[in-house]
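no sequence on this one, just coordinates:
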């Protein structure tokens, strides 16, 4: 096999972007992928989830709000057609990644990489991978504890292979995946129970976000059960879950969404330093084995596709002799619920903000664009430090995933309240709520 300067193992967002940037910098680079390019995000994560959410939300929106907009008549959905839309979205993203790799002359190696005796090999052929540097970008898989390893229990991956929408479903885990799946199935008419061990949904988000999403899901008739664990379950015609609060829940399906765990190439987990099943790296993403780097979910840190991509580009630049920087204080997070959640930087928890920090929450019920869309639920919330610098923000509402970048740039570049209030925002837009929240921090809100 050819000698390369760098071999990237894993063709997800982190690995693919790393390989492409290395090639752009003139490196001889190969990428190893055992199945489909695009990784978790493209194949069983971001892309298929959002495709189904988009289709189901259109159906639910017409059903729930059509009459208000003057749209009459019966509306129904066809799951097979929705799944075809999902499959087209996945295929376009997957093929797009492979096309770009070929465009930049990245050598594609099909197979499963394993580590043995200080070298990487292709499991299927036995060929040794020869390179000066290796980048591990092998991603993660759904975490399924032993009590849930029962035939018929779903992980988020299994949703994309469903043949029919269940009449009832219990979702265990109220994080991002759990909330998005609760949104999807409630859109399609399932009776949904959402169980979370912590005392609020989306526990890593701002406390006001958690409250807003719980209210929104409850209005959609999702039953939210907080501060509760599943102690055991029984399977039969239906699944029966026995909860720590003494309740018993019956449902046709159970979906476990309590997080993901890193996937490390076979053999490497015994040779490299790990912590809680993840590869430990230094500030430059190099592992305990010199010349072997790790990016993305396999590090067990921020398990987001766009963060994996940023880490991949960072490593590629460093290995090419260029300076690079990642600001982990300013990475965006999005939840595709109804309404959407988008956040960056500092967040407020149940204890409130520490001394010196201030916040202001502007309700979307006072936003013109939200009213024209019939989407009044949500808010824009900004947090500043004692110098009036924007250090965090959370948005809840329609399409806020598309307006978040203003806050990402504000946090990344240390913009002030005045920087936001002096910027003219287009009217009517959801983005105006960010300026309105900034005016609230000045003590001079114009629209409430």
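Everything's here; your move. Keep in mind it's a predicted model, so treat the numbers as computed, not measured.

CA atoms for contacts and neighbours, from now on please.
OK.

residue 222: how many residues sit nearby?
Here the number of neighbours of residue 222 (other C-alpha atoms under 10 Å) works out to 21.

and residue 210, what element?
If you go by DSSP states H and E, residue 210 is part of helix 207-219.

and the contacts of that helix?
Contacts to helix 207-219, defined as C-alpha atoms under 8 Å, 6 or more residues apart in numbering, come from residues 182-183, 200-203, 223-224, 337-339, 341, 347-350, 377-378, 394-396.

who are the contact partners of residue 429?
Neighbours of residue 429 in contact, by C-alpha under 8 Å, 6+ apart: 367, 368, 369, 370.

circling back to that earlier point, buried sites along the helix holding residue 210?
Within helix 207-219, the residues scored as buried using 16 or more other C-alpha atoms under 10 Å are 207, 208, 209, 210, 212, 213, 214, 216, 217.

circling back to that earlier point, hmm, which of the contacts of residue 429 are the buried ones?
Buried members of the contacts of residue 429, scored by 16+ other C-alpha under 10 Å, are 367, 368, 369, 370.

possible to save the residues you listed as a markdown table with secondary structure and distance to residue 32?
Below are those laid out as a markdown table (DSSP: H, G, I helix; E, B strand; the rest coil; distance: C-alpha to C-alpha, whole Å):
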| residue | secondary structure | distance to residue 32 |
| --- | --- | --- |
| 367 | coil | 49 |
| 368 | helix | 50 |
| 369 | helix | 47 |
| 370 | helix | 46 |
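
in three-state terms, label the nearest residue to residue 420 once chain neighbours are set aside for me.
Excluding its sequence neighbours, the residue lying closest to residue 420 (C-alpha to C-alpha, 6 or more residues apart in numbering) is residue 435, at 5.8 Å. At residue 435 the chain is in helix, as set by DSSP: H, G, I helix; E, B strand; the rest coil.

wait, doesn't residue 183 sit right on residue 338?
Yes - the pair residue 183 / residue 338 is scored as a contact, 6.6 Å apart, by C-alpha atoms under 8 Å.

from the contacts of helix 207-219, which would you call buried?
The neighbour count (16+ other C-alpha under 10 Å) marks 182-183, 200-203, 223-224, 337-339, 341, 347-348, 377-378, 394-396 as buried among the contacts of helix 207-219.

also this one, for the comparison:
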């Protein structure tokens, strides 16, 4: 008789938890997973996937305007938010079923309820059922952070943005990170009047300064307002709908919607982690070593709950590495968290990999910076005065590329290939020796001066 009910019990059915469970099962482990909401987690259900679909929908606003310069006339065009919303949510349902099917096809037992660690190797489900496992994996992700202000309960987060019954005429979005800027672009293209409110003095900390400045410039040109160095004093409902919002050092104003996008908090509460002594960091994140092991020998954690790099592909890689290392036939291995490419699906999008110019100067001293500041061909013919910017940051001594940064239409699509070159340690000369594909925006990568 087996010593434990399962070889692995995963708490959290998001991207990292699902990958780890599936791979562990493929290695022959007896696996169970518990998810109290929906299989797929933040990315699939209320994050990257439905947001990207809204981004696609928002792009048609400018495309339909620009198409006239290309000879197209579209009479009576209109936008139906409810149709887009329901189509997006229907596809989310499809993806949830696909993720569930993947687990079931690998004989992973699925418990659609909350789970808590209640003892050594012991997990108790919300239904009262208790099971044991040789290893426990925490993959519970993170949730939107809320500010401390009067009336905070009247605002929404990105979780609720996908379920709105109508588009706001005027919306305030709190935050300066990627979620705030992405939804600002979405709402703005759908016709809402948007204002981003940020307690600091800059957008998108961690991205190259030139790209941040360019996005701010273009966003203002598109009609998005910004309020920096301020916080909410209160939010209160109006009798006839909407809300009165008071910002510090500003007059009270009336809006239809307030959305908070000020960061994310690891989901570590009420998991029983203190019962077995799992160590947490200052922000409530689970502290892990390079192999995702916690302070308790048989408990591991992957994804946003560890607050290492809060990106879905990183969670998937961590889940894969955990399952291979613990249950696979080969030697354990760790995920390399350096040089991770990322994107902001703003309008236009930003993509980056490696060090910014400032980071490179601080770390390396001598650097060389190459760049291309241009107007994409499509924008020229459409008479859209919106310029793109590519930057390549190289080590001064040998021209090894240590960072690439772009703001341009389809920048994330171009960055995926460029990131391989940076990860591989290629030089500016390697790019220069590559023949350009003309005419494309991507050719600027091999033509930068």
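That came through fine. Just so we're clear, the structure is a prediction, and the values are computed from it rather than from any experiment.

ok so, going back, in CSV: the buried ones among the contacts of residue 429 of structure 1, plus distance to residue 252 of structure 1.
Shown next, in CSV, are those (distance: C-alpha to C-alpha, whole Å):
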residue, distance to residue 252 of structure 1
367, 41
368, 42
369, 40
370, 36
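
quick one: which of these is nearest residue 67 of structure 1?
residue 370 (17.5 Å; C-alpha to C-alpha).

how far away is residue 126 of structure 1 from residue 79 of structure 1?
The gap separating residue 126 of structure 1 from residue 79 of structure 1 is 43 Å, by C-alpha to C-alpha, to the nearest Å.

now do the contacts for the corresponding residue of structure 2 for residue 436 of structure 1.
Correspondence of residue 436 of structure 1 to structure 2, assessed by TM-score structural alignment: residue 447. Residues near residue 447 of structure 2 by C-alpha under 8 Å, 6+ apart: 372, 432, 436.

just put those residues in TSV and tack on neighbour count and secondary structure.
Formatted as TSV, the contacts of residue 447 of structure 2 follow (neighbours: other C-alpha atoms under 10 Å; DSSP: H, G, I helix; E, B strand; the rest coil):
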residue	neighbour count	secondary structure
372	16	strand
432	14	helix
436	16	coil
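
okay, helices next: where are they in the stretch 251-400 of structure 2?
Listed in chain order, the helices of the stretch 251-400 of structure 2 (DSSP state H, counting those that start in this stretch) span 273-276, 312-327, 357-364, 377-381.

out of these, which one sits most buried?
Compared across the helices of the stretch 251-400 of structure 2, helix 312-327 shows the largest average neighbour count, a mean of 22 (mean count of other C-alpha atoms under 10 Å).

aligned counterpart of residue 49 of structure 1 in structure 2, please.
Aligned partner of residue 49 of structure 1 by TM-score structural alignment: residue 51.

same thing with residue 256 of structure 1?
Looks like residue 256 of structure 1 aligns to residue 260 there (TM-score structural alignment).

so its match sits right up against residue 158, yeah?
Yes - using C-alpha under 8 Å, residue 260 of structure 2 makes contact with residue 158 at a distance of 7.5 Å.

which neighbours do the two share?
Here residue 260 of structure 2 and residue 158 share the contacting residues residue 144, scored by C-alpha under 8 Å, 6+ apart.

settle it for me: which of the two has more neighbours?
More neighbours surround residue 260 than the other of residue 260 of structure 2 and residue 158, with 22 against 18 (other C-alpha under 10 Å).

any idea how far that one is from residue 17 of structure 2?
Separation of residue 260 of structure 2 from residue 17 of structure 2 (C-alpha to C-alpha): 27 Å.

which residues in the stretch 1-150 of structure 2 form strands?
Taking DSSP state E, counting those that start in this stretch to define them, one finds strands in the stretch 1-150 of structure 2 at 6-11, 31-34, 109-111, 115-119, 122-125, 130-138, 142-144.

adding distance to residue 423 of structure 2, write these out as TSV.
Below are these laid out as TSV (distance: least, C-alpha to C-alpha, whole Å):
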stretch	distance to residue 423 of structure 2
strand 6-11	31
strand 31-34	34
strand 109-111	37
strand 115-119	39
strand 122-125	40
strand 130-138	29
strand 142-144	28
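
how about those strands, which one is nearest residue 275 of structure 2?
Closest of those to residue 275 of structure 2 is strand 115-119, at 6.6 Å (criterion: C-alpha to C-alpha).

so the closest one corresponds to what in structure 1?
Aligned using TM-score structural alignment, strand 115-119 of structure 2 spans residues 113-117 in structure 1.

buried sites along that stretch?
Neighbour-count burial for stretch 113-117 of structure 1 flags 113, 114, 115 (criterion: 16+ other C-alpha under 10 Å).

can I get those residues in TSV with distance to residue 168 of structure 1?
Formatted as TSV, the buried residues of stretch 113-117 of structure 1 follow (distance: C-alpha to C-alpha, whole Å):
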residue	distance to residue 168 of structure 1
113	40
114	41
115	44
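
list just the nearest of the buried ones among the contacts of residue 429 of structure 1 to residue 261 of structure 1.
Nearest member of these to residue 261 of structure 1, counting by C-alpha to C-alpha, is residue 370, at 38.1 Å.

these two touch, right, the closest one and residue 364?
Yes - Residue 370 of structure 1 lies in contact with residue 364 (C-alpha under 8 Å); the separation is 6.3 Å.

which neighbours do the two share?
Contact criterion C-alpha under 8 Å, 6+ apart; residues shared by residue 370 of structure 1 and residue 364: 376, 430.

to which residue of structure 1 is residue 406 of structure 2 aligned?
In structure 1, residue 406 of structure 2 lines up with residue 395, judged by TM-score structural alignment.

surely its match is in contact with residue 383?
No - with contact defined as C-alpha under 8 Å, residue 395 of structure 1 does not count as touching residue 383 (11.7 Å).
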